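Colleague: coords please:
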Amino acid sequence: MSEQSLLRLSIAVTALLAAFGITVGLVSGSFAIVFDGFYSLTDAFMTILALLVSRLIVTSAEPTAKGKLIDRFSVGFWHLEPMVLGLNGTLLMGAAVYAFISAVGSLLSGGRPIDFGPAVIFTIVTVTVSFAMWLFCRRANRALNSSFVALDSQAWAMTAALTSALLVAFAVGHAIEGTEFEWLSPYIDPGALALICLIIAPVPFSNVRQAVADILLVTPVELKQHVDAVAEAIVERHGFLSYRAYVARVGRGRQIELFFIAPSDWPPRHLSEWDAIRDEIGEAIGGEGPDRWLTIVFTGDPEWAD
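Modeller: Just a heads-up that it's a prediction; the model follows:
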């Protein structure tokens, strides 16, 4: 299954679960379930956006890609990927913070009574579907190695875990009805929601941090070390004076620019010889494909490289 097909499936399942959750939440009076549905809708919307960006990236990388949009973005659409991932994580963290504040307010005002029967049914269905989707997306992404699918898989795992916590809370609430502990029932829904929000709020932070690093073109340490090692070997092997390397990661794209400083008294060479050296460098760096942007320049003037 392709990245886009997997994202489409995830969107459809998420939208169905979200609609189911909001309906059950309104019927049962559970704000925790309503929040779960709203959270899922937000995730579905961002997955649709991720799907559009993924399609743009794949389409623009095709050799036969043409059109006005391609002409306007001639260096590709990689920069949109970290923007979407960053926006996704920020929205999810913001929703969790807002829901936590609401839950605390409800606890301070005496809680919120709910109908635990429909709530338990909802959580059982959601846990089952979420766990199945997490396993499916995780297995499929072993071959795809997609940041979007990885984030989506993480979202399904988080949904399964948090809904499991809701299931336990609602089961306890249902069990204490008609007992001496029934006075605790109104506090179960906002208490569970507050606890869930505390857990999920920091989860997207790592994705937001990586997205910001990509947007700011922060140089990946491991990639820079690898490119430096390749460039140093080329300098020693072919007798260049020095080199300059500029490396950045933008979403799934790797942007690498290499400048090799040659002695000014070198005799002229045929273009095929320079291309052979370029091929040697490209093979040593590895990762050839639509997501690698590699520029190799040979010059006798260091100012062209600085």
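Colleague: please count neighbours and contacts with C-alpha atoms only from this point.
Modeller: Will do.
Colleague: now the strands for the chain?
Modeller: 242-250, 253-261, 292-299 (DSSP state E).
Colleague: for comparison, sequence B:
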Amino acid sequence: MTIGFHEQKEKSLLRLSFYTAGFFVLLAFGFAFVTHSDAILFDGVYSLIAFFMALITLKVANLVQMPDDDRFHFGYTAIEPTLNLFKSLIIIATCLYAVVGSVSALFSGGNAAQYNLAMIYGVFATVGCFAISFYMTHRSKSLRSDLVSVDAHTWFVDGVLSASILLGFVIAFSLESLGFAQFAPYVDPVLLIVLGLSMLPIPLKIMLESLNEVIHKAPPESVTKVIEKRLKQSLDAVPYEHVEVRISKSGRDIYLLVHIIVDKSFGKVTVAELDAIRKHSETTMREWNPSILMDILFICDPKLAD
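Modeller: The predicted structure is shown next:
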């Protein structure tokens, strides 16, 4: 598969997310107006956020494919985790706003809704959101795209939200049918409180992962150990005392700054021979993981690797 194919596939999935989010915004707001349900309104606001985020994501997908230039010496990939960080913060703020509003509604007598119509929305939205999430996840397995991955997670969260809303509507409709109509108005705000709080772990996880990339924190030790092992295997023909590796992940790129502390048997070599070692190591590493970018320095003094 060529790089161009991957770019085209990524943008195709992001466009699908964008247009589908726009459709669900109209659908949710329409049903919220007819049924008077705050839960559906919240789902519509979430879809509206997803719609605008998908639009921005499409723009960012074009930027991160561009090479480095005079303004961005290390390319545009750092925009990717920055956007994902922003998206997670927006989702967190939306969840907290819904919880606060629902607590207020709960103490003011709840919120009555047209539960029969609301259940129709719940079924359609649940099936649609999960279908988009699973489709994007399946189609993006061969892509190195955090943008698509986060979008798939966003749709999964929306699917959980819609499924929970559907369950709440079924409960409220059952209460009305069984003669407990006085309790039905409390289902909507209670449901939103539960949803808002239960959804928080997913955007919080995305926020922390994206923040680590923005501040160039090293990946987890389980990841760095595998990278270091592969790197040393690619340098098996080089006599060295120690290899010091600094690793950072920014969007779809993993950057390695490698200091090779050579031993005395290394001897004198030409610049061309050093270049050949670099090329062999980088080619080997990129065959294993195409997202890796490397700079290799050969030194004698260990202090220069600090």
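Colleague: quick one on the thing from earlier: which of the strands of structure 1 sits closest to residue 196 of structure 1?
Modeller: Taking C-alpha to C-alpha, strand 242-250 is the member of the strands of structure 1 nearest to residue 196 of structure 1, at 32.1 Å.
Colleague: that closest one vs structure 2 - mean distance after superposition?
Modeller: With mean C-alpha distance after the TM-score superposition for structure 1, strand 242-250 of structure 1 departs from structure 2 by a mean of 2.0 Å once superposed.
Colleague: for that strand, packing partners?
Modeller: helix 205-215, helix 221-238, strand 253-261 (3 or more C-alpha pairs under 8 Å, 6 or more residues apart in numbering; DSSP states H and E).
Colleague: what does that strand rub up against?
Modeller: With contact meaning C-alpha atoms under 8 Å, 6 or more residues apart in numbering, strand 242-250 of structure 1 is reached by 78-79, 81-82, 214-215, 217-220, 223-224, 227-228, 231-232, 235, 254-262, 305-306.
Colleague: ok so, going back, and residue 134 of structure 1, which of the helices and strands packed on strand 242-250 of structure 1 is closest to it?
Modeller: It's helix 205-215; of those, that one is closest to residue 134 of structure 1 (C-alpha to C-alpha) at 17.8 Å.
Colleague: list the helices and strands that closest one packs on?
Modeller: Against helix 205-215 of structure 1 (3+ C-alpha pairs under 8 Å, 6+ apart) you get helix 80-108, strand 242-250.
Colleague: possible to save these as CSV with mean neighbour count?
Modeller: Output for those, formatted as CSV (neighbours: other C-alpha atoms under 10 Å):
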stretch, mean neighbour count
helix 80-108, 19
strand 242-250, 19
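Colleague: closest to residue 193 of structure 1 out of the ones you listed?
Modeller: That would be, of those and by C-alpha to C-alpha, helix 80-108, which comes in at 6.3 Å.
Colleague: got the contact list for the closest residue to residue 157 of structure 2 other than its chain neighbours?
Modeller: The spatial neighbour of residue 157 of structure 2 that comes closest, neighbours along the chain excluded (C-alpha to C-alpha, 6 or more residues apart in numbering), is residue 199 at 6.9 Å. Taking C-alpha under 8 Å, 6+ apart, we find residue 199 of structure 2 in contact with 95, 157, 161.
Colleague: aligned partner of residue 12 of structure 1 in structure 2?
Modeller: For residue 12 of structure 1, the aligned position in structure 2 is residue 19, judged by TM-score structural alignment.
Colleague: roughly how far does its match sit from residue 53 of structure 2?
Modeller: Residue 19 of structure 2 sits 12 Å away from residue 53 of structure 2, going by C-alpha to C-alpha, to the nearest Å.
Colleague: quick one, which of these two is more surrounded?
Modeller: residue 53 (21 against 14; other C-alpha atoms under 10 Å).
Colleague: doesn't residue 89 make contact with that one?
Modeller: No: using C-alpha atoms under 8 Å as the test, residue 53 of structure 2 is too far from residue 89 to be in contact (11.8 Å).
Colleague: ok, back up a step: would you list the helices and strands packed on strand 242-250 of structure 1 in TSV and tack on mean neighbour count?
Modeller: Below are these laid out as TSV (neighbours: other C-alpha under 10 Å):
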stretch	mean neighbour count
helix 205-215	18
helix 221-238	15
strand 253-261	20
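Colleague: turn those into a markdown table, including distance to residue 30 of structure 1.
Modeller: Converted to a markdown table, those look like this (distance: least, C-alpha to C-alpha, whole Å):
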| stretch | distance to residue 30 of structure 1 |
| --- | --- |
| helix 205-215 | 27 |
| helix 221-238 | 47 |
| strand 253-261 | 43 |
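Colleague: ok, now how distant is the spatially most central residue of structure 2 from residue 234 of structure 2?
Modeller: Nearest residue to the geometric centre of structure 2 (C-alpha atoms, centre = their mean): residue 150, 2.4 Å. Going from residue 150 of structure 2 to residue 234 of structure 2 by C-alpha to C-alpha gives 33 Å.
Colleague: kindly report the same for residue 283 of structure 2.
Modeller: Residue 283 of structure 2 is 9 Å from residue 234 of structure 2, by C-alpha to C-alpha.
Colleague: cool, residue 213 of structure 2 as well?
Modeller: 26 Å.
Colleague: ok, now residue 33 of structure 2?
Modeller: 62 Å.
Colleague: got it, and residue 137 of structure 2?
Modeller: 32 Å.
Colleague: I'd like to know how many residues surround residue 146 of structure 1.
Modeller: 16.
Colleague: grab the nearest non-local neighbour of it.
Modeller: residue 3 (7.2 Å).
Colleague: trace the one you found over to structure 2, please.
Modeller: In structure 2, residue 3 of structure 1 lands on residue 10 (TM-score structural alignment).
Colleague: isn't that match right up against residue 151?
Modeller: No: using C-alpha under 8 Å, residue 10 of structure 2 is not in contact with residue 151, being 11.1 Å away.
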